[in-house]
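>>> Dropping a prediction and its sequence here:
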Amino acid sequence: MADPQSIITLNIGSQTVSMGHFSRSKNGGLILKAYETTGILADPSAEMTRLPQVRLAVSELASKLGLNKDKVDYAISGQSVFTRFVKLPMLEDDDLEQLVAFEAQQHVPFPINEVIWDWQLLESPGSEREVVLVAIKGDALDELNDCVTDSGLKTGDVDTAPMALANAFLYNYGDIGETSLLIDIGARTSNLIYVEGKRVFTRSIAIGGAAITSAISKEYNVPYIEAESQKVSNGMVALDTRHTSSMDELTGALASCIRTSLNRMPAEIARTTNFYRSQHGGSAPTRVFLAGGGSNLPRVGDFFQQKLRLPVEYFNPLKRISVGQEIDVDKVSAQAHQLGELVGVALRSIDSALVSIDLVPEVVQSERDETRRRPFLIGAAAVTLAAFATLYNSNSMKAGDAERKLKIVSERIDGLNDFAEPIEDEVKREAVIQEFSDQFVQAHYGQRYWLEVVDDLKQRFGHTHVWVTDVSPLINYQVGSEKPAEEAVRGDFADLQYGVSGVIEPKLDEPEFLARNRPNRNYVAPEINAVRIKGLWRGFGGASRVNDLVKMLTSESHFFTLEVEDKSGNRPVTRTLTASEYSETESMLKEGDFAATFTVTIPLKKPLPLR
């Protein structure tokens, strides 16, 4: 459990879920103590799996940060909420609140009793006042909030991503006088945030990373997850034909496809800028800042600078935030532009947020009201009990009346018990559905994870004098075991008919399996926990190159470095094996041979169950 002075924030994006752990500094600022991020599948065709994925992601992040029963303030993506900026005449504060309630009923495109909404008075020039209205369907908010509370966390403030980003920008870049545009490129939507002094205007447009991936999937007729992998591994934004002419044909075609997908965004930005100037009296931006996961695409900054004809730089929400000693500085520097929502939500806890929208779910609001009323209820209960005691002592005849009232209450309780059994049946049914849903989500995670492993091998294990001839996943591999690990893929895979799985069937009759899966024990599926890489090397120093590639592969990737217990001394100690100790590599070329062989077995950081 985190320290009571800690600030826990969560950002629930369309493709990325991130969580941060902050603390207050002595000067009243913030210190980032730790943070973790994880991805979820943003495939529009798999929308039904989004909430189970969010639930698993939040639980995984809370576990990594060591959180349990902590209060968390979180932000939800701009695509989930309705936002409207409304101009109002100058009124007294009491009349203003009534007018805002009336305007909310007029502007929110849902029945007002079905939404959770909030508003904030903003800075505005002239004789009019400007407020921002934010609303979300109550059912949608409850589903997201359940994903948070199911992990053991407690709900604090509920903000929106655009407002959190606006607060983070104002806190870190409040000294900029001219109008700035912050472009937050998300998966499903992109947020356009205009900041002019202390004025804020936002709009969400339905263009993001998922649209680019869908365009690649359609252009090359490949599954969405493969298109996403290609975008992340080889994608960049083409600037012009001269730029693509210097690339190979496949890379140039991919870059042109990405540019075509992004071409709609500058037009939407121009349209929003015109609306902001004409309807809200704002000024055109003179600087552009990029944020969000979509801004990781190479040359995307050059693309916007070319299209908007404005200077472009990456948003740094940690400009005025201290970073704890436990954080990898290089890592956080590379990912800083994706942490704006976490910082913006955390600023609310130190009263440094200009816009404070709170879309608190009804169940949480009820708990807050109950907490506020609790001292009065306890006092009232004490007075009531004292009165009953006095009446009882002064007039014992009223005891019979109390028994009659108690009987009435008991009968009412018995009537309510009739509803208990159907509710319990529904809870059990929900648990069964959740179990199947979790299995489906885990299968999606395994599919994506294996593609990431292959990408790791492709990007880190490559050299002009080293060839990989075979990559085999292994089952239940153990370091130093005399028993060889079993390959997960059948030896006759190449000869199998279409539709027949090439993965081996688990051997359920072996003694080891039966010992692990006796009656009254849970089934333990075999796991793919290592990869065996075979290949050839040539040229001077080729053997050492293989070892260097192994070191590169086991540093900050999906593979573990190997450790063994050394019992040669007086006390057993654990030491890390060198690359040459767990790779079988011919150290010299034999006369007349073109190349020499090598075999490397490396464990996976996250084993995959063989199902």
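Looks like it came in fine.
>>> only C-alpha atoms for contact and neighbour calcs from this point on.
Noted.
>>> List the buried residues in the helix or strand containing residue 532.
Using DSSP states H and E, residue 532 sits in strand 527-537. Neighbour counts using 16 or more other C-alpha atoms under 10 Å place 527-537 of strand 527-537 among the buried residues.
>>> Determine which two of those residues are furthest apart.
Of all pairs drawn from the buried residues of strand 527-537, the greatest distance, 30.4 Å, lies between 527 and 537 (C-alpha to C-alpha).
>>> count of residues packed around residue 60?
Residues lying near residue 60 (other C-alpha atoms under 10 Å) number 16.
>>> Check which helix or strand it maps to.
helix 50-64.
>>> Show me what that helix is in contact with.
12, 17-19, 36-42, 68, 143-144, 147-148, 150-151, 437-438, 441 (C-alpha atoms under 8 Å, 6 or more residues apart in numbering).
>>> one more time with 7 Å, if that's ok
Where contact means C-alpha atoms under 7 Å, 6 or more residues apart in numbering, the residues beyond helix 50-64 that reach it are 17, 19, 36, 38, 40, 147-148, 151, 437-438, 441.
>>> Pasting the second one now:
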Amino acid sequence: MANSNSFLCIDLGAGSVKIAAFEPNDAGGLTLKAFAQQPLGLPGAQDAVREGALKKALATLLSDPAFASKKINLCPPGYQVFSKFSKLPPVEAKKIAEIIQLDAQNNIPFPIEEVVWDHQVIGASSDSELEILLVAIKSELVDRVFNTVGALGKSVDLVDTPQTALCNAFRHNYSELGGCSMVLDIGAKSSNVLFFEDGKIFSRSINIGANAITQEFATEQKMRFPEAEQFKLEQGFVALGGAYQDPDNPQQAAVSKIARQVMTRLHIQVNQTIQSYKTQRKGGAP
């Protein structure tokens, strides 16, 4: 039987669903009691068929008695979440909420009545501008997940975004680090780059993920996505390039070259993000 204070955290990624069961401990922290994951395959990154794959994965995971808690914290996949850092002009405290509402209407790329949105105040710049993080997700996507989880006898306490969840985890575990730190979170469909410096954060989403390797390999080798994914996980690696000899297995050589090409594209985007952070945000080198 689950502890009455226990809860579940579920990461609804584009490539897999991860679930963890936690209980508060006497030291004031949390104890991880169980962890599991279920792959979604290519349907996990395709909205037209994602819901069916998600229902099947959640039903499988939540059938385990280790995940009997009724309370759930959810995190949707990064590609479904809109996020943007904004600077607001100095205004009276009573007008801040009004300015943030206006900023959300101007920047969120969907009608405001069709999304669930929120903000987090990051801090104030040297010229007294208020720095905020806007996040939004379409209401229909949230409703689908709530309905799916509800049908399995669970209730959702919290919906967080990948960027803020990772930010909270980093700050909790590495709060003593000084200077500028960078975290690169490589997902199935997209990747997140986060910077932490002097109590402030900045993040950028990059539309390159591990599925790109699988999809390009599957197309080149005329394989189905699940077969290509399995081969990538079992035998794939990033080719060294240059004068290094290719593997004897031609499929292994092919997937390693594709992995190198995708990682090179990601490396370029990460470098551009670092330069942008240093020049536009006046940040330090990570």
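Yep, it's here. Predicted model, so just to flag it, every value in this text is computed and none were measured.
>>> what does the strand holding residue 532 of structure 1 correspond to over in structure 2?
Strand 527-537 of structure 1 corresponds to no residues in structure 2, going by TM-score structural alignment.
>>> can you check stretch 408-427 of structure 1 too?
Going by TM-score structural alignment: stretch 408-427 of structure 1 matches no residues.
>>> Nearest residue to residue 12 of structure 2 in space, please, no chain neighbours.
residue 76 (5.0 Å; C-alpha to C-alpha, 6 or more residues apart in numbering).
>>> ok, so what distance separates the aligned residue in structure 1 for that neighbour from residue 132 of structure 1?
Correspondence of residue 76 of structure 2 to structure 1, assessed by TM-score structural alignment: residue 76. From residue 76 of structure 1 across to residue 132 of structure 1, the span is 17 Å (C-alpha to C-alpha, to the nearest Å).
>>> the strands in the stretch 51-200 of structure 2, which residues?
71-75, 82-88, 115-124, 130-138, 155-159, 180-186, 191-197, 200-206 (DSSP state E, counting those that start in this stretch).
>>> now the fourth one: how far from the chain's centre is it?
Computed by C-alpha atoms, centre = their mean, to the nearest Å, the separation of strand 130-138 of structure 2 from the middle of its chain amounts to 15 Å.
>>> average offset between that strand and structure 1?
With mean C-alpha distance after the TM-score superposition for structure 1, strand 130-138 of structure 2 departs from structure 1 by a mean of 0.7 Å once superposed.
>>> now that strand and strand 200-206, what's the angle there?
40 degrees (axes from the mean of the first three to the mean of the last three C-alpha atoms, to 10 degrees).
>>> so what does strand 130-138 of structure 2 touch, helix or strand wise?
When contacts are defined as 3 or more C-alpha pairs under 7 Å, 6 or more residues apart in numbering; DSSP states H and E, strand 130-138 of structure 2 sits against strand 82-88, strand 115-124.
>>> Single out the most deeply packed of those.
Mean neighbours per residue, mean count of other C-alpha atoms under 10 Å, is largest over those for strand 82-88, with a mean of 18.
>>> Quick one: distance of it to the chain centre.
Per C-alpha atoms, centre = their mean, the centroid offset for strand 82-88 of structure 2 relative to its chain is 17 Å.
>>> before we move on, back to that, TSV please, covering the helices and strands packed on strand 130-138 of structure 2 and showing distance to residue 61 of structure 2.
What follows is these, written out as TSV (distance: least, C-alpha to C-alpha, whole Å):
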stretch	distance to residue 61 of structure 2
strand 82-88	28
strand 115-124	27
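>>> The stretch 301-450 of structure 1: strands as residue ranges?
Going by DSSP E, counting those that start in this stretch, the stretch 301-450 of structure 1 shows strands at 312-314, 322-323.
>>> can you put those strands in CSV and add mean neighbour count and distance to residue 445 of structure 1?
As requested, the strands of the stretch 301-450 of structure 1 are arranged in CSV below (neighbours: other C-alpha atoms under 10 Å; distance: least, C-alpha to C-alpha, whole Å):
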stretch, mean neighbour count, distance to residue 445 of structure 1
strand 312-314, 18, 30
strand 322-323, 16, 31
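>>> To residue 285 of structure 1, which of those strands lies closest?
strand 312-314 (11.2 Å).
>>> which residues of structure 2 does the closest one align to?
Residues of structure 2 matching strand 312-314 of structure 1: none, counting by TM-score structural alignment.
>>> What is that strand packed up against?
Secondary-structure packing of strand 312-314 of structure 1 (3+ C-alpha pairs under 7 Å, 6+ apart): strand 287-291.
>>> in structure 1, which strand has the most residues?
For structure 1, the longest strand by residue count, based on DSSP state E, is strand 596-609.
>>> For that strand, buried residues please.
For strand 596-609 of structure 1, using 16+ other C-alpha under 10 Å, the buried residues are 596-604, 608-609.
>>> Next, give me the two most distant ones among those residues.
Among the buried residues of strand 596-609 of structure 1, 596 and 609 lie farthest apart (C-alpha to C-alpha), at 34.1 Å.
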